[in-house]
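*Asks:* Let's see this in three dimensions:
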Amino acid sequence: MKPVWLCLPALALPAGAQPAPAPADRPITFPGFNGFLLHASVRAGGAHPYFAVMVAGSGPTDRDWSNPMIPVASHAGRDFAGWLQAQGIGSLRYDKRFIGSRDPKLDISLDAQMGDLKAALAAARALPEARGKKLLLVGHGEGALLSLLAAGGADATLLLALPGRDMATTIKEQLRPQLPPEKAAANLAYLDQVFQAIRRNQPTPEPGTDVYPAMGRLAKGLMAPETLDFVRDTLDLDPWTLAARLTGPAAIVWGDRDVQTWRPATVPASYHGAVIDLPEANLLLRRETRPRAELSPASAMTAYGDSTPLADLAPLAAWLKGLK
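*Replies:* Here you go, the predicted structure:
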């Protein structure tokens, strides 16, 4: 069933009256792994019994889910925090340790990033906005995978756009439809060589003449020295093995127009939480009305910006309402 969209008339305000200002973020800092200072934004909630800690997605994605690779201004994480606030749920969202850093020697290992996430949960518990609340861990994309590793530190888990397979398989599935059939075998075989080199701590393999330059650049990015340890530690993590360990309330959410992470054909029976499908929702939970078959990763980004509203999140709102 497609979501119903309502056009609401503008409110007639008394002369001289101004609309109430939107609730503002409260900036804070807190010490992460090994005391590294992390920057965050806090929003107060309402009567809902939970307070959310939000973990952003992969790469240079900041606390607002902004990413320099997105060609339009995009703050979907900030907007989602506002949506949570409208459900009565306050939140803390934080920048990963490497956001804004130019230090190539900065520790961004899995241990460091997991330490930061656990520090964010501890910081949230100490906030006045979270006093008396349970914690809801909200991860997006790669942040959902990291949230699975840290779920024991929260009371409930919400996984948005969780990769349905391990990282290596997900990357191949993302790239396969972008490759011409006559070039796919050579390029995907090269990608497998890169994955093996990562696992075995070997040098970056040289691409053959049938391998696209973009694939060679991807290999160098995956094997960049400053991020190689993190990639190696997460490359083969199976999200379903981790999801089977969840003990508290949990939900996995996918948009049906997401061309980067999507619901697998079968959700393993070992996962006992909720599965929520959002119609006409893209990777960033914004509204996408174009058919998924017509979208590519590049064209999909045109609907990632702030001018595109969030999708109809009513199915997620219903799950949140039921959290006790």
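
*Asks:* from here on, contacts and neighbour counts on C-alpha atoms
*Replies:* Will do.

*Asks:* Which parts of the stretch 101-250 of the chain are helices?
*Replies:* Applying DSSP state H, counting those that start in this stretch to the stretch 101-250 of the chain gives helices spanning 110-125, 142-150, 167-175, 181-200, 213-222, 228-234, 239-243.

*Asks:* export those helices to CSV and tack on distance to Val53 and mean neighbour count?
*Replies:* Below are the helices of the stretch 101-250 of the chain laid out as CSV (distance: least, Cα to Cα, whole Å; neighbours: other Cα atoms under 10 Å):
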stretch, distance to Val53, mean neighbour count
helix 110-125, 7, 20
helix 142-150, 10, 24
helix 167-175, 23, 16
helix 181-200, 31, 17
helix 213-222, 28, 15
helix 228-234, 21, 19
helix 239-243, 18, 18
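
*Asks:* can you put these in TSV and add distance to Ser101?
*Replies:* What follows is the helices of the stretch 101-250 of the chain, written out as TSV (distance: least, Cα to Cα, whole Å):
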stretch	distance to Ser101
helix 110-125	14
helix 142-150	19
helix 167-175	25
helix 181-200	24
helix 213-222	17
helix 228-234	17
helix 239-243	29
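
*Asks:* who wins for proximity to Ala22 among those?
*Replies:* helix 110-125 (22.1 Å; Cα to Cα).

*Asks:* Give the other helices and strands that the closest one contacts.
*Replies:* Packing contacts for helix 110-125, counted by 3 or more Cα pairs under 8 Å, 6 or more residues apart in numbering; DSSP states H and E, involve strand 26-31, strand 50-55, strand 90-94, helix 142-150, helix 228-234.

*Asks:* for comparison, sequence B:
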Amino acid sequence: MKRPLTIICIIVSAFVLMAGCRIKEAEQVDENLKEVSSLKDIEGKWEGDIKIPNQPLPIIVHFTKEDGTISIPVQGLNQFPLTSVKLSKSDLFFDMKIQNQQITFDGKVDQEKISGTFAQNGQEYPFELLKKSNQEVAEKESGEVVQADLKKGTINGLLETPKNEGPFPVMIIIAGSGPTDKDGNTIAIPGKNNSLKMLAESLAEKGIASIRYDKRGIGENMKLAGKEEDLRFEQYIDDAAAWVQFAKKDRRFSKVGIIGHSEGSLIGMAAAKKTETDIFISLAGAGEPIDQVLVKQLEEQLTPALLTESKDILTNLKQGKQVESVNADLYSVFRPSVQPYMISWIHYNPIELVKELKIPVLIVNGNRDIQVAPNNAKALHKEKGDSELLIIEKMNHVLKEAPADREGNLATYTNPELPLSPGLVNGILEFLNKQDITSNDDPLK
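*Replies:* Now for the predicted structure:
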């Protein structure tokens, strides 16, 4: 029998309040745990997760000398203030108060790691945080910081440029779904792969500039998160389009293209359609709408009854109708606050979008991609008859060469030392060269 989804009611703010959750009163902290005026020993940024079985919840905690904040990107929570932070030698306690109720973290500090117990709603789970090193912070600050204008506010990005003089062609690199940052890393998985960072640096070496950016609600653009019920897929499209407009106005750039990875492929297609983008490249992009993707994913996790309910919910969402009553076991996927976003997302069909593009298109996938199978790329290529198709024999979803076994494949997701899969960058450069979009100094030209 298939197991139901493992769900926990994590209350992070009013807009992600989950029905039926009751928060237990926080247990009294040991009287020997004395609050101190300075938290210098733990000051800085810590990342990790609450280790809910089969469904870890990524969290980011910033400690200052006096207090701290917590962010939960997958639930749209941005730097929510901690109620208290108490440190005594290696004993650390901090909590967050929502509507006069408390969620607690009780743990120990061991050099660069904090581990302990998260408690809420009568349930307890381990949590672990690792401190971000100065080296990692420095890595994120490499390149030129740039900003694009949005209808409300600005969005930050990182520009990589070749060493030679311009003008250069520039590619807007769009990351995949979930809490994935501009470098291709996600706090949902401990460790890094740096795939998109490597791609940007490799293109720069070949005379191609690039702009990559954290999506709204992630990393440097956490401030753009907003409330979950107000998020729409069109906002991601508008963000990508804003970068195209930014690049078009910059005299350093001769041509502007988009490279979309995974979900970023769908965002990129829609952004390319509404802007004067010169070229589009899909990396591991889905070849079917998200409702069909979700059904396939849920088939592996749900009981028949829950799967039937999921399909009914998706049918309603596709018709633009929200569903008020959702089984508790499906709440993390179909909670009411996320349904408006899903309604907006579900109407974008990559098959329809790709064939509407009137620009050169390259579709890339790896034969060892266990998240987006190569038949997705083939489906896109079939619809866009004049596109080019590149299937790389041993490449996986994070653009690395991977072994055939699943465990070995997943191990590449957290190994930043592995280079990009052979053939990827040269395949992209050869395509750009055919379209006369590569730099004059490109050695392949």
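
*Asks:* coming back round to it: so for Thr157 of structure 1, which of the helices of the stretch 101-250 of structure 1 sits nearest?
*Replies:* Between Thr157 of structure 1 and the helices of the stretch 101-250 of structure 1, the shortest separation by Cα to Cα is 7.6 Å, and it involves helix 142-150.

*Asks:* counterpart of Ser58 of structure 1 in structure 2?
*Replies:* Alignment note (TM-score structural alignment): Ser58 of structure 1 maps to Ser177 of structure 2.

*Asks:* who touches that match in this structure?
*Replies:* Going by Cα atoms under 8 Å, 6 or more residues apart in numbering, Ser177 of structure 2 touches 262-264.

*Asks:* Columns distance to His381 of structure 2 on top of those residues, output as TSV?
*Replies:* Output for those, formatted as TSV (distance: Cα to Cα, whole Å):
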residue	distance to His381 of structure 2
Ser262	16
Glu263	17
Gly264	17
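
*Asks:* So what's the residue count around Gly408 of structure 2?
*Replies:* As a burial measure, Gly408 of structure 2 scores 11 neighbours (other Cα atoms under 10 Å).

*Asks:* Just give the nearest non-adjacent residue to it, would you?
*Replies:* The shortest distance from Gly408 of structure 2 to any non-neighbouring residue, by Cα to Cα, 6 or more residues apart in numbering, is to Ala402 (6.9 Å).

*Asks:* quick one: what's aligned to Val364 of structure 2 in structure 1?
*Replies:* Using TM-score structural alignment, the partner of Val364 of structure 2 in structure 1 is Val253.

*Asks:* My read is that its match contacts Pro163, right?
*Replies:* No - counting by Cα atoms under 8 Å, Val253 of structure 1 sits too far from Pro163 to count as a contact (10.6 Å).

*Asks:* which one of these two has more residues nearby?
*Replies:* Set Val253 of structure 1 next to Pro163 and count neighbours by other Cα under 10 Å: Pro163 wins out with 26 against 21.

*Asks:* That one maps to what in structure 2?
*Replies:* Per TM-score structural alignment, Pro163 of structure 1 is aligned with Ala286.

*Asks:* So that match versus Ser387 of structure 2, what's the distance?
*Replies:* Counting by Cα to Cα, to the nearest Å, the separation of Ala286 of structure 2 from Ser387 of structure 2 is 16 Å.

*Asks:* picking that back up, quick check: the gap between the match of Ser58 of structure 1 and His347 of structure 2.
*Replies:* 17 Å.

*Asks:* From the rest of the structure, what touches stretch 158-176 of structure 1?
*Replies:* 136-142, 144-145, 147, 184, 188, 191, 195, 234-240, 250-255, 259-264, 283.
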